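Asks: Using only what follows, build the 3D model:
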Amino acid sequence: MAAKDDFGRAGESRAVEYLTGRGYDIIERNWRCPQGEIDIIASTGAHLAVVEVKTRRSSAYGHPFEAVDARKLRRLWQLAFAWAAVHPDEVRGRDIRVEAIGITGPDPAVAEIEHLEDLS
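Replies: Sure, this is the predicted structure:
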């Protein structure tokens, strides 16, 4: 596995710790379907969150959230609906929202973390 992949997985693990610390329940990680992959699916109260995690060693090539552009947001919504179609009982009575977590720093375990809770 490439160092880049390990770095990204470390960022996703940090995001899971962050979310659980904020009261989210993690339902699934790295869910895949033909259209792509969802990094984290989590619930908090009446919300089901589809979470995209972007981990960067620095902001030299842009902020992590810059990678979540309109095209990526459309893809995340498509993936959210695909996941919901396969897991209707998990969705029942909950609003779905797309969220993003940006992690910036050379060590994801202690890097700066930012969270956008509702990308519409």
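
Asks: make it CA atoms for all contacts and neighbour counts henceforth
Replies: Fine.

Asks: So which residues of this protein form helices?
Replies: Counting by DSSP state H, the chain has helices at residues 3-21, 70-86, 88-91.

Asks: For Thr104, which of these is the nearest?
Replies: Distance to Thr104, taken as CA to CA, is lowest for helix 3-21 among the helices of the chain, at 9.1 Å.

Asks: and for comparison, fold this next one:
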Amino acid sequence: MRTSDAVGRYGEQVAVAHLEAAGMRVVARNWRCTDPVRGEIDVVARDGDALVAVEVKTRRCGPAGTPGAGHPFEAVTPVKAARVRRLLVAFADASGERAGSLRVDAVAVLRPPAGPARVEHLRGVA
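Replies: Coordinates of the predicted model:
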């Protein structure tokens, strides 16, 4: 397994724990779609009546505690967020999950050289 894959898996585990601690219920992880929209949703969760696609971005931090590749949220562009929203619609159609609303969130996991990860959660990015 590549180091970047291991960091990503770690970040998703941390993000799921954070979402569940916040009262959300995870419905699916790493859901893939090839039609009509190609792509993957990292985490699909329920937040009350809302169905939420969660884009998880993880970065390792250097000794100063800052990520070398920029903040994880910088990778969640408006284009990426819109694509994840289209994937969420496809997930809802394919799974039969009904919701009062659909939402896209982003979770940043910052992994320092030592100590626990820092988690930031942005709700409603799309």
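
Asks: quick one: TM-score?
Replies: Both chains were compared after superposition, and using TM-score structural alignment, normalised by the length of structure 1 their TM-score is 0.91; 118 aligned residues with a CA RMSD of 1.6 Å.

Asks: returning to that earlier point: distance to Val98 of structure 1 and mean neighbour count for the helices of structure 1 - can I get that in a markdown table?
Replies: What follows is those, written out as a markdown table (distance: least, CA to CA, whole Å; neighbours: other CA atoms under 10 Å):
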| stretch | distance to Val98 of structure 1 | mean neighbour count |
| --- | --- | --- |
| helix 3-21 | 14 | 17 |
| helix 70-86 | 7 | 16 |
| helix 88-91 | 14 | 13 |
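
Asks: Next, format these as JSON lines and append distance to Arg56 of structure 1.
Replies: Formatted as JSON lines, the helices of structure 1 follow (distance: least, CA to CA, whole Å):
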{"stretch": "helix 3-21", "distance to Arg56 of structure 1": "8"}
{"stretch": "helix 70-86", "distance to Arg56 of structure 1": "17"}
{"stretch": "helix 88-91", "distance to Arg56 of structure 1": "31"}
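
Asks: measure the alignment partner in structure 1 of Val125 of structure 2 to Ile101 of structure 1 for me?
Replies: If you follow Val125 of structure 2 across to structure 1 using TM-score structural alignment, you land on Leu119. According to CA to CA, to the nearest Å, Leu119 of structure 1 and Ile101 of structure 1 sit 11 Å apart.

Asks: Who has more neighbours out of those two?
Replies: Summary of the neighbour comparison: Leu119 of structure 1 and Ile101, criterion other CA atoms under 10 Å, with Ile101 having more neighbours (24 against 12).

Asks: any idea how far that one is from His47 of structure 1?
Replies: Relative to His47 of structure 1, Ile101 of structure 1 is positioned 16 Å away (criterion: CA to CA).

Asks: So what's the residue count around the counterpart of His63 of structure 1 in structure 2?
Replies: Under the alignment (TM-score structural alignment), His63 of structure 1 maps onto His71 of structure 2. The number of residues packed near His71 of structure 2 is 17, by other CA under 10 Å.

Asks: what does His121 of structure 2 give?
Replies: If you count neighbours by other CA under 10 Å, His121 of structure 2 ends up with 17.

Asks: who touches it in this structure?
Replies: When the contact criterion is CA atoms under 8 Å, 6 or more residues apart in numbering, the partners of His121 of structure 2 are Asp105, Ala106, Val107, Ala108.

Asks: Can you give me the distance of it to Arg111 of structure 2?
Replies: Distance of His121 of structure 2 to Arg111 of structure 2, computed by CA to CA: 15 Å.
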